[in-house]
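1. Make a model of this:
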Amino acid sequence: MNDEDHFHTAHSLQNGRWLKRLEVLLIGSGTLALFLMMFLSVGDALLRSFFDSPIFGANDLTQIGLSIVVSISLPLCVLAGRLIAIDTLIKMAPSYLEKSANWLVTGLSIIMLAYIAWRSALNALSAADFGETTLLLQLSFAPSYYVISAGSAASAVLLFVKMVKEWRSS
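-> Sure thing, here's the model as predicted:
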């Protein structure tokens, strides 16, 4: 193995470790948020049913938690290669057209996710400026928008990295 091969192998391993760590962090965070939402919802329902005493603001907390779970799910789907694709017509086309269509769809997805990240960041700033809050607990919507922005931006970057890797390998 020459120095160049060693460099590429070491670089690939570092890249793989970095992505694996990101995946583990996202899975752990998403799982924690999902379980907290689940316990909150079940606890609220049980307290409401048996003691006529629901958890004050449970819906507000669930609303914030849901934005976190969805935002974490986006980059996880990209990392796992589990994006939704309806490719019935493309599979019937010649292979060169299939490859071009995949590039086009990936490029448009990157643009769409980057746009969502940008708009969510602007919405976060507006929510902070105007004091947009949840109904009962008066929790600011800004953190939810920031999490959506971060999840969309991370997904766009991961898709771009994936597209570049595929381009280099072809």
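2. all contacts plus neighbour counts: C-alpha atoms, from now on.
-> OK.
3. and the gap between residue 7 and residue 44?
-> 55 Å (CA to CA, to the nearest Å).
4. So between the two, which is more surrounded?
-> residue 44 (19 against 12; other CA atoms under 10 Å).
5. Show the subsequent helix or strand relative to the helix or strand harbouring that one.
-> Assigned by DSSP states H and E, residue 44 belongs to helix 3-51. The helix or strand immediately downstream of helix 3-51 is helix 58-80, counting by DSSP H and E.
6. Before we compare anything, build this one as well:
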Amino acid sequence: MSDEDSESAGRPVSADGWRRWIEAPLTACGALAVFAMMFLSVGDALLRSLFDAPIFGANDYTQIILSIAVSISLPLCVLAGRVIAIDTLVALLSAGLRRPIDIAVSLAGAVMMAYLAWRALLNAREAARFAETTLLLQLPLDISYYALAAGSALSALLLLTESRTHES
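-> The predicted structure follows:
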């Protein structure tokens, strides 16, 4: 039975159902960001080469879009289980040792991502307070820091969720 059938029947959705609600919009937004950077870079290069008319501020736009793409990729890596992976060493351990190590690594990763989110949030506030901007277009840089803070915070929450899944 699919998750849609479970929802319509009033039964709880499986554990993977909530993952799709997070993963699908992140993947779509990440794809849009990557395609925007691609079209911007290719368009800038073509216009520069063919007509000697580059896109004004293309690097500024790319800088902001790239920071958003990176912040989107962080939680997607957690959902894919590819944040910290040393499969060679873990495969040599017994199943009884793998579980505590998985929990410890998930918790350590959550702490690191939470710290990164906190520092990015502080940097965003300072960037906003000092009106830090990109060079040409004067786009505010606090957007990049806020995006990184949000992506890191979501990653920390997902890592905590993963550590709880390892416990049960």
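7. Just name whatever secondary elements the helix holding residue 44 of the first structure is in contact with.
-> In terms of contacts (3 or more CA pairs under 8 Å, 6 or more residues apart in numbering; DSSP states H and E), helix 3-51 of the first structure is packed against helix 58-80.
8. For the helix it packs on, give me the average deviation versus the second structure.
-> Comparison of helix 58-80 of the first structure with the second structure after fitting gives an average deviation of 0.8 Å (mean CA distance after the TM-score superposition for the first structure).
9. average distance between the helix or strand just after that helix and the second structure?
-> As assigned by DSSP H and E, the chain's next helix or strand after helix 58-80 of the first structure is helix 88-92. Here the mean offset of helix 88-92 of the first structure against the second structure after fitting is 3.1 Å, by mean CA distance after the TM-score superposition for the first structure.
10. Helix 88-92 of the first structure: what's the following helix or strand?
-> helix 95-130.
11. Tell me how far the residue of the second structure most remote from its centre lies from residue 44 of the second structure.
-> In the second structure, the residue that sits farthest from the middle, by CA atoms, centre = their mean, is residue 51; the gap is 36.7 Å. Computed as CA to CA, the residue 51 of the second structure to residue 44 of the second structure distance reads 10 Å.
12. can you check residue 76 of the second structure too?
-> 29 Å.
13. Same check on residue 155 of the second structure?
-> For residue 155 of the second structure, the distance to residue 44 of the second structure - CA to CA - is 33 Å.
14. what does residue 132 of the second structure give?
-> For residue 132 of the second structure, the distance to residue 44 of the second structure - CA to CA - is 25 Å.
15. what does residue 167 of the second structure give?
-> Counting by CA to CA - residue 167 of the second structure and residue 44 of the second structure are separated by 51 Å.
16. Kindly report the same for residue 86 of the second structure.
-> Using CA to CA, residue 86 of the second structure is found at 40 Å from residue 44 of the second structure.
17. Next: residue 109 of the second structure.
-> In terms of CA to CA, residue 109 of the second structure sits 38 Å off from residue 44 of the second structure.
18. What of residue 3 of the second structure?
-> Distance from residue 3 of the second structure to residue 44 of the second structure, by CA to CA: 44 Å.
19. now swap in residue 151 of the second structure and tell me
-> In this view, residue 151 of the second structure and residue 44 of the second structure are 29 Å apart by CA to CA.
20. Report the contact partners of the residue nearest the centre of the first structure.
-> By CA atoms, centre = their mean, the first structure has its centre lying nearest to residue 74, at 2.6 Å. Residues in contact with residue 74 of the first structure, defined by CA atoms under 8 Å, 6 or more residues apart in numbering, are 151-152, 155.
21. For the residues you listed, which ones persist in the second structure?
-> Counting by both residues aligned by TM-score structural alignment, their matches' CA atoms under 8 Å, these that remain in contact in the second structure are 151-152, 155.
22. If we only consider those, which is nearest to residue 59 of the first structure?
-> residue 151 (22.3 Å; CA to CA).
23. tell me the SS of that closest one?
-> helix (DSSP: H, G, I helix; E, B strand; the rest coil).
24. Can you report how many residues neighbour the nearest residue to it once chain neighbours are set aside?
-> Among residues not flanking residue 151 of the first structure along the chain, residue 71 sits closest, at 4.6 Å (CA to CA, 6 or more residues apart in numbering). By other CA under 10 Å, the residues close to residue 71 of the first structure number 25.
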